[in-house]
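S.K.: any chance you can model this:
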Amino acid sequence: MRVLLSTFGSRGDVEPMAALGAALQALGAEAVVCAPPDPEFAALLTRAGVPLAPAFTPVRQWAADAMANRPPMSLPERAAIVMAAQFEAISTAAEGCDVVLTTGLFPSTAAARCVAEIRGLPYIYTAYCPLFVPSEHQRPFAYPAHPHPPGETDNRVLWARDIQSMNALFGGAYAGLRASLGLPPVDNVRDHVFTDRPWLASDPMLSPWEPTDLREVVQTGAWILPDDRPLPTGLETFLNAGPPPVYVGFGSMPLHAFQDAARTAIGAARAQGRRVILAHGWADLALIDDRDDCFAVGDVNQQTLFSRVAAVVHHGGAGTTTTAARAGAPQVVVPQIADQPYWAGRVAALGVGAAHDGPTATVESLSAVLGTALEPEVRARAAAVAGTIRADGARVAASLLLESVRSG
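M.R.: Reported below is the predicted structural model:
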């Protein structure tokens, strides 16, 4: 059996697909991941032993341009470009495949849905966060130019309005693509792409799914790619030269709202008497001086590193949150966009760290929440929760996927 795993997004979208691809291959299936061909993703998939089928463009510069609206265009216009281009890329990747599983940006998942229909293949949509799946227990994500009505507290009403918002943003592009392919029109873009039985690839402790009659959800656990890479020699030397430092990294965030992130974070850690490991990330964070209490890193084994730090300061991506939780590291989340406020809230609710109020921090505000995360009781709680985080989500999902296809 050959499985197509399709995504278009940042590392947080790609790495779980690499984990699932590796798990599928361990069970005897073939897997191919259609993902952005950025060098870091190519290296990641090579490490996982899963072949890469390139998406229509590398994503790092595309994401920076989209967030800065370069060139100027509306979200529906940008979505239409991605949808059409991704249909071509995913179609090529789907040659010889028996099933399509997709996640990532909505225009890409919509394109994957069309590829599956055209080829008559089973199709599975997966979310990494409950925020994007209809449930009366939570409010939907509010898209730009489509805010929630002031004062509306009924989540069922908000999810019904969410259909209208997504039709307004993506319906025209989807209708155009489907018409060009000879596929029938749909009147509810969201539910057609998300399906009535989506999968949720997140940890049940970190993001529990509460049953709802709005959707039947299959929660598999997070898809985690094991990492056995040794830490670089220089990093090992730094770790061994003093007490556990604070890790600061914002992953795939360009940080438009938090321009002086490195200086602020280093200042906050120093105010707490802590050393710092600074991850460059997509924001290209750099050391602010030549003092020996800070060390800068690129792509390293976070699974190992996080178990040796005093706290992890990050943006609140699903992958980073899960990795820090598994390592038992207290967390400070400075959420920027999308699902990151959700993960910040979960970290605070579980007592495994603290959430910064908003995307832009000062030395004083970040030092305050870091101080909370460094309290002994928070570290004890983080260590206790670490033992409950499942590591078998990718294997569970791989088994379910193969069973569902074989059973028809």
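S.K.: can we go C-alpha only for contacts and neighbour counts from here?
M.R.: Fine.
S.K.: list of residues touching stretch 20-39?
M.R.: Stretch 20-39 is contacted from outside by 1-9, 14, 17-18, 41, 48-60, 89-90, 93, 223, 225, 394-395, 397-399, using CA atoms under 8 Å, 6 or more residues apart in numbering.
S.K.: buried ones among the residues you listed?
M.R.: Those of the contacts of stretch 20-39 that meet the buried threshold are 2-9, 14, 17-18, 41, 48-60, 89-90, 93, 223, 225, 394-395, 397-398, by 16 or more other CA atoms under 10 Å.
S.K.: sitting in strands, which of the contacts of stretch 20-39 do you find?
M.R.: Counting by DSSP state E, the members of these that fall within strands are 2, 3, 4, 5, 6, 52, 53, 54.
S.K.: name the nearest of these relative to residue 179.
M.R.: Of all those, residue 179 sits closest to residue 6, with 22.3 Å by CA to CA.
S.K.: where do the strands sit along the stretch 151-300 of the chain?
M.R.: Using DSSP state E, counting those that start in this stretch, the strands of the stretch 151-300 of the chain run over 199-200, 218-219, 246-248, 276-279, 294-297.
S.K.: residue 233: which of the ones you listed is closest?
M.R.: Taking CA to CA, strand 294-297 is the member of the strands of the stretch 151-300 of the chain nearest to residue 233, at 11.4 Å.
S.K.: other SSEs contacting the helix or strand that the closest one is followed by?
M.R.: Next along the chain after strand 294-297, taking DSSP states H and E as the criterion, comes helix 302-305. Here helix 302-305 touches helix 318-327, going by 3 or more CA pairs under 8 Å, 6 or more residues apart in numbering; DSSP states H and E.
S.K.: same for the helix it packs on, what does it pack against?
M.R.: Using 3+ CA pairs under 8 Å, 6+ apart as the contact test, the elements touching helix 318-327 are helix 302-305, helix 340-350, helix 376-386.
S.K.: so which of those gets nearest residue 78?
M.R.: Closest of the helices and strands packed on helix 318-327 to residue 78 is helix 340-350, at 22.7 Å (criterion: CA to CA).
S.K.: now the second one, please; I'll put the structures next to each other:
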Amino acid sequence: MRVLLSAYDSRGGVEPLVGLAVRLRELGAEVRVCAPPDEEFAKRLAVVGVEMVPTGRSVRDLVTGKTPPSPGGVPRRAAELVAAFHDRAMAAGEGCDVLVATGLVPAVAGVRSAAEKLGVRYVYVSYQPVSLPSPHHPPMPRPGRPLPPDVTDNRVLWEQDARDAQEVFGEAVNTHRASIGLAPLDNVRDHVFTDRPWLATDPVLAPWQRPADLDVVQTGAWVLPDERPLPADLVAFLDAGEAPVYVGFGSIPMRDPKDVARVTIEAIRAQGRRAVVSRGWADLDVIDDRGDCFAVGEVNHQALFRRAAAVVHHGGAGTTTTATWAGVPQVVVPQGADQPYFAGRVAALGIGAAHDGPTPSVESLSAALRTALTPGTRTRAAAVAASFRTDGATVAAHLLLDTAGR
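M.R.: Got it, this is the predicted structure:
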């Protein structure tokens, strides 16, 4: 069996494919991964021995503004993504039994077009329930297209979301489809999602509510134990005192990284705690040389979180999943997209606190940390971690084998 996995996403969107790729290979499958050409993705896949097919532009450069805006803006970038992922998937997917895709709509649309041309099965996967149409929740607002404040019917909002997706991506997708001899689409979003998408989330952390319009297959989160040791200097810092509070915002480009670092470190110090600051794509750093803070780059988050008193983060699906699995209390400072959803889930489960809004002050973050650092929150976080399903990638791998067999 041969499988092509594809994602145009940040690290949190590529990492689950690493877990799935490893489990597929254990079952005897050949696996390739189409991913952005960022060095960190290539290094991560190389560690587990999975071939990466660099596709599209650097996500990090795009997110951090190092890639200048193109003259055509979003439509131009969408057209580039559709073509790039179609062409790469056509080449890398030759002889494959199934193509699996996640990430931005135009990139996924390119992969599905390749599956149509190749005549092979296609699976769409989401890492958060709120990106899939359901009467139980509204859609996430698309950039520049806020949800109408006077509409409360979720079905109506999802119908509007489909129209918005068509207006933003329809021309790019249909122009490309015409160029390769495929029929145009009047609903790009639903074509990409299919009527049976997969949901790679833990059923306790991020459950799918039924009944719904889609026949969603929830596999559990695609996680892979990370055996990499922590750097020696970080271990020395951890061993030198009480468990610190971790703070990091992953791939989010914070507007004022220095102020964010100042606010978070002062709030952590106000609780009498040390801090580990993850630089991330915002390039956060320590604010002075007092010795109670330590800055890190790429490290094993699974191991680090298990040694933290609490984790302050943006609420991306990947970081929230890792922190929940580690059983560490969380403070989520959501910046957008699916992050308010995960902030709400952390608060609802009692495993941490949801900060109100994307811009914390020392006072507001201190209040959230006080909640997270209570013994009751840690006890609850440990209990939820004990119920966390670690077999999601294995379940998905077996399902893909069955799909290919049919």
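S.K.: most neighbours per residue, which of the strands of the stretch 151-300 of the first structure?
M.R.: Highest mean neighbour count of the strands of the stretch 151-300 of the first structure: strand 246-248, a mean of 28 (counted as mean count of other CA atoms under 10 Å).
S.K.: post-alignment, it versus the second structure, mean distance?
M.R.: Comparison of strand 246-248 of the first structure with the second structure after fitting gives an average deviation of 0.4 Å (mean CA distance after the TM-score superposition for the first structure).
S.K.: run through who's touching that strand.
M.R.: Against strand 246-248 of the first structure from outside (CA under 8 Å, 6+ apart): 265, 269, 274-279, 306, 309-314.
S.K.: which one of those residues is nearest to residue 373 of the first structure?
M.R.: Taking CA to CA as the measure, residue 373 of the first structure lies nearest residue 311 of these, at 7.1 Å.
S.K.: residues in contact with the closest one?
M.R.: With contact set as CA under 8 Å, 6+ apart, residue 311 of the first structure has these partners: 245, 246, 247, 329, 330, 331, 332, 370, 373, 374.
S.K.: again, only using 6 Å
M.R.: Applying CA atoms under 6 Å, 6 or more residues apart in numbering to residue 311 of the first structure gives the contacts 246, 329, 330, 331.
S.K.: residue 222 of the second structure too?
M.R.: Residue 222 of the second structure is in contact with 16, 19, 392, 393, counting by CA under 6 Å, 6+ apart.
S.K.: top of those residues by neighbour count?
M.R.: The most crowded member of the contacts of residue 222 of the second structure is residue 393, carrying 26 neighbours; neighbours defined as other CA atoms under 10 Å.
S.K.: okay, the closest residue to residue 384 of the first structure other than its chain neighbours and residue 315 of the first structure: tell me how far apart.
M.R.: Nearest residue to residue 384 of the first structure, sequence neighbours excluded (CA to CA, 6 or more residues apart in numbering): residue 328, at 7.5 Å. Counting by CA to CA, to the nearest Å, the separation of residue 328 of the first structure from residue 315 of the first structure is 17 Å.
S.K.: what's the burial count for the counterpart of residue 168 of the first structure in the second structure?
M.R.: Under the alignment defined by TM-score structural alignment, residue 168 of the first structure is paired with residue 167 of the second structure. For residue 167 of the second structure, the count of nearby residues is 15 (other CA under 10 Å).
S.K.: around residue 402 of the second structure, count how many other residues there are.
M.R.: The tally of other residues near residue 402 of the second structure (other CA under 10 Å) stands at 10.
S.K.: hmm, back to that, just put the ones in strands among the contacts of stretch 20-39 of the first structure in TSV and tack on distance to residue 26 of the first structure.
M.R.: What follows is those, written out as TSV (distance: CA to CA, whole Å):
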residue	distance to residue 26 of the first structure
2	13
3	13
4	15
5	15
6	19
52	17
53	20
54	23
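S.K.: which two among the residues you listed are spaced furthest apart?
M.R.: 2 and 54 (16.9 Å).
S.K.: show me what contacts residue 90 of the second structure?
M.R.: Going by CA under 6 Å, 6+ apart, the list of residues near residue 90 of the second structure reads residue 114.
S.K.: an error on my part: the question was meant for residue 108 of the second structure.
M.R.: Residues counted as contacts of residue 108 of the second structure (CA under 6 Å, 6+ apart) are residue 101.
S.K.: that one matches what in the first structure?
M.R.: Under the alignment by TM-score structural alignment, residue 108 of the second structure pairs with residue 109 in the first structure.
S.K.: hang on, that match in a helix?
M.R.: Yes. Residue 109 of the first structure forms part of a helix when assessed by DSSP: H, G, I helix; E, B strand; the rest coil.
S.K.: look through the first structure and tell me its longest helix.
M.R.: helix 75-93 (DSSP state H).
S.K.: what's the neighbour count on residue 300 of the second structure?
M.R.: Here the number of neighbours of residue 300 of the second structure (other CA under 10 Å) works out to 15.
S.K.: list the residues that contact residue 366 of the first structure.
M.R.: Residue 366 of the first structure touches residue 268, counting by CA under 6 Å, 6+ apart.
S.K.: where does it land in three-state SS?
M.R.: At residue 366 of the first structure the chain is in helix, as set by three-state DSSP.
S.K.: returning to that earlier point: I'd like the helices and strands packed on helix 318-327 of the first structure as TSV, with mean neighbour count appended.
M.R.: Below are these laid out as TSV (neighbours: other CA atoms under 10 Å):
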stretch	mean neighbour count
helix 302-305	18
helix 340-350	20
helix 376-386	18
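S.K.: and of the ones you listed, who's closest to residue 253 of the first structure?
M.R.: Distance to residue 253 of the first structure, taken as CA to CA, is lowest for helix 340-350 among those, at 10.9 Å.
S.K.: that older thread, between the helices and strands packed on helix 318-327 of the first structure, which one is nearest to residue 194 of the first structure?
M.R.: Closest approach to residue 194 of the first structure among those (CA to CA): helix 340-350, 19.7 Å.
S.K.: contacts for that closest one next, please.
M.R.: Helix 340-350 of the first structure is contacted from outside by 316, 317, 333, 335, 353, 354, 355, using CA under 6 Å, 6+ apart.
S.K.: mind redoing it with 10 Å?
M.R.: The contact list for helix 340-350 of the first structure (CA atoms under 10 Å, 6 or more residues apart in numbering) reads 129-131, 141, 205-208, 314-318, 320-322, 325, 330-335, 351-359, 373, 378, 381-382, 385.
S.K.: and the helices and strands packed on helix 318-327 of the first structure: which comes nearest residue 157 of the first structure?
M.R.: For those, proximity to residue 157 of the first structure was assessed by CA to CA; helix 340-350 is nearest, at 20.0 Å.
S.K.: how big is the offset of the closest one relative to the second structure?
M.R.: Superposing on the second structure and averaging over aligned pairs (mean CA distance after the TM-score superposition for the first structure), helix 340-350 of the first structure comes out at 0.7 Å.
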